[in-house]
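**Student:** Can you look at this prediction? I've put the sequence above it.
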Amino acid sequence: MKKPQIAEHLGITIPTLNKHYFKNLSVRNAQLAAISEVRGRTLLQLDKAAQGGSVSAMKEIGKIAKQAELECLASDIRKSNSSAKPLGVKAQRKEDAKPDGTWGFLGDAGPSKEVH
């Protein structure tokens, strides 16, 4: 649903909608915040039931926790894959020019033992 439709259903203007309902001016972010709030309420109700001794609530909380853990791991994997961009030609040349603490730039000869 777009902002004009939401404003029309609420009977307010779009600036008023933005001022009172959207901190980030994004419908998508507002939807995600609402979904998170509903999930939080559901978890609280499940937790109350689990503390009361409901085994099915305990199992459901376990499933939700496992799913959340998998989502966190998946986002970590996505982040690590996206950051492995290859260096450009100039950046690679700069990287190759940095000293690495070895005498490799002298070739096979190694450091000279002669005293001048």
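**Tutor:** Received it, and whenever you're ready, just let me know what you need.
**Student:** For the rest of this, base every contact and every neighbour count on C-alpha atoms.
**Tutor:** Noted.
**Student:** For the top helix by length along the chain, name the packing helices and strands.
**Tutor:** Longest helix in the chain, counting residues (DSSP state H): helix 55-82. Helices and strands in packing contact with helix 55-82 are listed as helix 27-51; criterion 3 or more C-alpha pairs under 8 Å, 6 or more residues apart in numbering; DSSP states H and E.
**Student:** Any buried residues in the helix it packs on, and which?
**Tutor:** Neighbour-count burial for helix 27-51 flags 27, 43, 46-47, 50 (criterion: 16 or more other C-alpha atoms under 10 Å).
**Student:** what's that helix packed up against?
**Tutor:** helix 55-82.
**Student:** Run the angle between the helix it packs on and helix 27-51 for me.
**Tutor:** Interaxial angle, helix 55-82 versus helix 27-51 (axes from the mean of the first three to the mean of the last three C-alpha atoms, to 10 degrees): 140 degrees.
**Student:** Next up, a structure to set beside the first:
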Amino acid sequence: MTISNQTDQSWDPAPTLSMVSYCKEMAPNMDLAKVAVLLHLANEPGCTSRYLTEKMDVNQSTISRIVGYLGRGDARSKYGGLGWVSSHPDPEDPRKHRHDLTSAGKAVVIQLLAQPHL
């Protein structure tokens, strides 16, 4: 099955679904949005939460929840985070937060992109 956009280019969802399935093997609560955040952080290290909300077209609370899950954990959850993302205040504006992949997060992205289904 392929989905065509307005320029009549086909998009095959199989690689994307395989990516999510592969990540679910490492972390059961993974979904497409979390995989997208990992890939955005690999492509744009040190990006802000606002950058992620704009690129993914989601609200700030969604990004906070995803970054919490991928990072140190969410205070509302009894489970810790995955440790794949680190967050820190922006040195120029401490109200903003910047996010980076940790070495563990980089290893996950490298493994993900090395999969033959991609």
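**Tutor:** Right, received. Where do you want to start? Quantities reported herein were computed from a predicted structural model and do not represent experimental measurements.
**Student:** what TM-score do we get after superposing?
**Tutor:** Overlay of the two chains. TM-score (TM-score structural alignment, normalised by the length of structure 1): 0.26; 44 aligned residues with a C-alpha RMSD of 3.8 Å.
**Student:** quick revisit: can you pull the buried residues of the longest helix of structure 1?
**Tutor:** For helix 55-82 of structure 1, the neighbour count (16+ other C-alpha under 10 Å) marks 57-58, 61 as buried.
**Student:** of those residues, closest to Gln5 of structure 1?
**Tutor:** Comparing the buried residues of helix 55-82 of structure 1 against Gln5 of structure 1 with C-alpha to C-alpha places Ile61 closest, at 36.0 Å.
**Student:** Name the nearest residue to the closest one, ignoring sequence neighbours.
**Tutor:** Closest residue in space to Ile61 of structure 1, ignoring its immediate chain neighbours: Leu46 at 6.9 Å, by C-alpha to C-alpha, 6 or more residues apart in numbering.
**Student:** cool, and Arg50 of structure 2?
**Tutor:** Per C-alpha to C-alpha, 6+ apart, closest to Arg50 of structure 2 is Gln60, 7.3 Å.
**Student:** Going by neighbour count, list what's buried in stretch 51-66 of structure 2.
**Tutor:** By neighbour count with 16+ other C-alpha under 10 Å, stretch 51-66 of structure 2 contains the buried residues 52-53, 63, 65-66.
**Student:** circling back: reformat the buried residues of helix 27-51 of structure 1 as TSV; add distance to Ile77 of structure 1.
**Tutor:** Shown next, in TSV, are the buried residues of helix 27-51 of structure 1 (distance: C-alpha to C-alpha, whole Å):
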residue	distance to Ile77 of structure 1
Val27	27
Leu43	26
Leu46	30
Asp47	30
Ala50	32
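**Student:** and of those residues, the nearest to Arg93 of structure 1?
**Tutor:** Val27 (44.9 Å).
**Student:** Looks like Cys47 of structure 2 contacts His88 (just checking).
**Tutor:** No - using C-alpha atoms under 8 Å as the test, Cys47 of structure 2 is too far from His88 to be in contact (10.6 Å).
**Student:** any shared contact partners between those two?
**Tutor:** 98-99 (C-alpha atoms under 8 Å, 6 or more residues apart in numbering).
**Student:** Nice, that's everything, thank you.
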